[in-house]
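S.K.: Sequence first, predicted coordinates after that:
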Amino acid sequence: MTTSNRHYVLAAGGTGGHLLPAFALAAELDRRGHHVALITDERGAEIPGKADFMPAHVLPAGRFGKNPLQWVKGTKAVLEGRKMALRLFESFEPSAVVGFGGYPSLPAVLASTSAKIPTVLHEQNAVLGRVNRLLSGRVQAIATAYPDVQRLKPKHGDKVHLVGNPVRAEVLSLREEPFPSYGEDGLLRVLVTGGSQGARVLSEIVPDGLAMLPPAIRERLQVTQQCRPEDLDTVRERYRSHGIPAELATYFEDMATRLADAHLFIGRAGASTIAELTAVGRPGILIPLPIATDDHQAANTREMVKAGGARMIRQDRFEAKELAKQIRVLADDPKGLANAAHAAWNCGRPRAVEDLADLVESFGGADMMDVIRVGGNNARGTTQGAPAGQGASREISE
């Protein structure tokens, strides 16, 4: 679609889960010749990955906990943020505003809807977030990452567009690469992460779970694991005592390369993690964060698990014996592991950022397009490594 130069504002909470898809959309809109500004909080303004072309505007955004006294303070902050957003809109004149959820997006979207500026929400998880839930009745379009999103009212179904969750370009570039060769005599490379700082429960359970595997599997293991700084020495000693080679760090700058080499992923089920696993086609054993709001990480796993691309273990059942059992289900048979990778790949939506940009571009000049309706699937076929056009068709209604 050919468009003229326009201005867009992206509003996102201060975590990577909200900001990574916003950064991906910003890069795509910039590539198409548009100007983009970001509204976030102080944390979001400091997160690495924001492009230099996109100015960040920090607005006050209150949080609303269980204590009613916080509501008064939070409401005042939101109203002040709304005033600041309206002033920004007067000077920037956006064609549309895109909210990615999180409390910092609330004042911006309240301002855009009150100013009659077309507004799109993007929901990364399989449960509509609290802020997006509050705003869903006020906006023109809701872009989702999953075909089934809980807490999304049926009456809003006519404005729902399934686009997927944008992932980093370096990860998406791996989509057409074949699954790493895995045979009965080759290495089994396992990647373990638990978020930016690593999850302690993974450090406590995974080494012992891997040690319980049959010798035919255990002796071929090669582990890469992200840990908390205070856990590094303990985890390193556990792997050493089990005779399992493991590379440990608190952060891996080349995570895309690690994912490309991995045969199996073990970790949390955040929206960005699921999007990257399905973009590349890597099977996983997923342990949803039990304190995630509305249990959304468990919901995130359902599509991938149903397809056969992952196994899910609740944290209260996440023990070494259970982990070893689930690894054996996936890794005992090399063909079975490749099939699981293929199933994960089929869940990917590699055109997510392009489809989201098409939806956003449909505001402010062109007639509204019905870009991707719920029920659509990935845009590059359903056979891992196959050329576009092979496999299942992509459902697009004009």
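M.R.: In hand now; what should we look at?

S.K.: drop to CA atoms for contacts and neighbour counts, all remaining ones
M.R.: OK.

S.K.: Need the three-state assignment for Glu303.
M.R.: Of the three states, Glu303 takes helix according to DSSP: H, G, I helix; E, B strand; the rest coil.

S.K.: ok, it - how many residues close by?
M.R.: Using other Cα atoms under 10 Å, Glu303 has 18 neighbouring residues.

S.K.: hold the first one in mind and look at this next one:
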Amino acid sequence: VLCNILGDFPSRLVGFGSFDYFTPLLGGMLLGIPSIIHEQNGNMGIVNRLFSKRVKVVASGSHSPQFPSGTNWVFTGNPIRKEILSNLGHAYEFPSDQKINVLIIGGSQGARIFDQIIPDAISGLPGELLQRLSIHQQVREENLSDVESIYQGLGVDYEIKPFYGNIPELMTKSQLIIARSGASSIAEIMAMGLPSILVPFAAASNDEQTINSKSLEKAGAAIVLGENILKPELMSEAIVSILGNPEKARQMAATSKSLGVADAAKRLGDLVDNPKDGAKN
């Protein structure tokens, strides 16, 4: 690695947290090359934690990170994909008498607990609200028939799939999103300005999804439900508290939008070009 660095001597080194970046960052440190790391979550993985106080600055994807004491960090946000960026002109709307769209996604493979809990939670909603719902839910392949049976029995409008290729489009039409709280998901939800119910993945190694969700919860842009205590009744209450109160839904959407960062990639690039002092943990 040192030979490669010396052969094409860089002015900066940037790491993004995986073990692939350990050796380049170490080589850069030994050669005195200014280095920066980007941390997408509210707390750090092993590699970023090792270098957090040895780099010029840490670019934080989180508004309120829990970084090691003495870390010099600047909030940049997390870069978001172009498909989301191209849909940012959409304004949040809560219809007075039309269908209310609810988008439920659980990550690339779906979330088994969503398949188990959310259909029962929908079953427990007041009839007037239930009749207005249009549900788009990502469901694991093995659970499709069970979930479909429940929604058919309720007579609710629904579409269930193991995978959606048009998530950005569905987000523009949604009044509520129920999701995990991975860093990229949080960034996209905020950029789109949606009220959300977030269920952090309990098995995440550093509990980063819980930390990621806290800034939205604290600001009033999301309701956070812990996976370990999640029950259909709690989910029903959360859904009703948002969709049963259009003004609250609009306020949550506005707050979510205010937290979003559409130009995170530019902010990160500018910080790489001109590392600066930021906040200190």
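M.R.: In hand now; what should we look at? Fair warning: this is a prediction, and the values are worked out from it, not measured in the lab.

S.K.: Now the residue sitting nearest the centre point of the first structure: closest residue in space, sequence neighbours ignored.
M.R.: Taking Cα atoms, centre = their mean as the criterion, Ser272 is the residue nearest the geometric centre of the first structure, at 1.9 Å. On the basis of Cα to Cα, 6 or more residues apart in numbering, the spatially nearest residue to Ser272 of the first structure that is not a chain neighbour turns out to be Gly17, at 6.1 Å.

S.K.: Is that neighbour within a helix or a strand, and which one?
M.R.: Gly17 of the first structure belongs to helix 16-31 when elements are defined using DSSP states H and E.

S.K.: What range does that helix cover in the second structure?
M.R.: Residues of the second structure offer no counterpart to helix 16-31 of the first structure, counting by TM-score structural alignment.

S.K.: Ok, stretch 310-323 of the first structure next?
M.R.: Using TM-score structural alignment, stretch 310-323 of the first structure corresponds to residues 222-235 of the second structure.

S.K.: Pull out the buried residues from the matching stretch.
M.R.: By neighbour count, and taking 16 or more other Cα atoms under 10 Å as the criterion, the buried residues in stretch 222-235 of the second structure are Ala222, Ile223, Val224, Leu225, Glu227, Lys231, Pro232, Glu233, Met235.

S.K.: right, and the fourth one touches Val199 too?
M.R.: Right, Leu225 of the second structure. Yes. In this structure Leu225 of the second structure lies within contact range of Val199 using Cα atoms under 8 Å: 5.2 Å.

S.K.: among the buried residues of stretch 222-235 of the second structure, which are in helices?
M.R.: In this view, these that belong to helices under DSSP state H are Pro232, Glu233, Met235.

S.K.: can you tell me the helix or strand for Leu103 of the second structure?
M.R.: strand 100-104.

S.K.: show me where the stretch 201-350 of the first structure has helices.
M.R.: According to DSSP state H, counting those that start in this stretch, the stretch 201-350 of the first structure carries its helices in the segments 215-218, 232-242, 255-261, 271-280, 296-307, 320-331, 334-346.

S.K.: With respect to Gly137 of the first structure, which of those lies nearest?
M.R.: Closest to Gly137 of the first structure of those, according to Cα to Cα: helix 296-307, at 20.9 Å.

S.K.: for the closest one, packing partners?
M.R.: For helix 296-307 of the first structure, the packing partners by 3 or more Cα pairs under 8 Å, 6 or more residues apart in numbering; DSSP states H and E come out as helix 271-280, strand 310-312, helix 334-346.

S.K.: ok now that helix, how far from the chain's centre?
M.R.: Relative to its parent chain, helix 296-307 of the first structure has a centroid offset of 12 Å by Cα atoms, centre = their mean, to the nearest Å.

S.K.: what do you get for stretch 91-104 of the second structure?
M.R.: The gap between the average C-alpha position of stretch 91-104 of the second structure and the chain average comes to 21 Å, counting by Cα atoms, centre = their mean.

S.K.: swap in stretch 26-36 of the second structure?
M.R.: Taking Cα atoms, centre = their mean, one finds the center of stretch 26-36 of the second structure at 31 Å from the center of the full chain.

S.K.: So which bit of the first structure is that stretch matched to?
M.R.: For stretch 26-36 of the second structure, the matching stretch in the first structure spans residues 110-120, with TM-score structural alignment as the criterion.

S.K.: May I see the buried residues of the matching stretch?
M.R.: Leu110, Ala111, Ser112, Thr113, Ile117, Pro118, Thr119, Val120.

S.K.: What of stretch 128-148 of the first structure?
M.R.: In stretch 128-148 of the first structure, the ones that count as buried by 16+ other Cα under 10 Å are 128-129, 131-133, 135-136, 138-148.

S.K.: what does stretch 201-213 of the second structure give?
M.R.: Phe201, Glu208, Gln209, Thr210, Ile211, Asn212, Ser213.

S.K.: I'd like the residues you listed as JSON lines, with distance to Ile84 of the second structure appended.
M.R.: Rendered in JSON lines, the data for these read as follows (distance: Cα to Cα, whole Å):
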{"residue": "Phe201", "distance to Ile84 of the second structure": "23"}
{"residue": "Glu208", "distance to Ile84 of the second structure": "23"}
{"residue": "Gln209", "distance to Ile84 of the second structure": "21"}
{"residue": "Thr210", "distance to Ile84 of the second structure": "23"}
{"residue": "Ile211", "distance to Ile84 of the second structure": "23"}
{"residue": "Asn212", "distance to Ile84 of the second structure": "19"}
{"residue": "Ser213", "distance to Ile84 of the second structure": "20"}
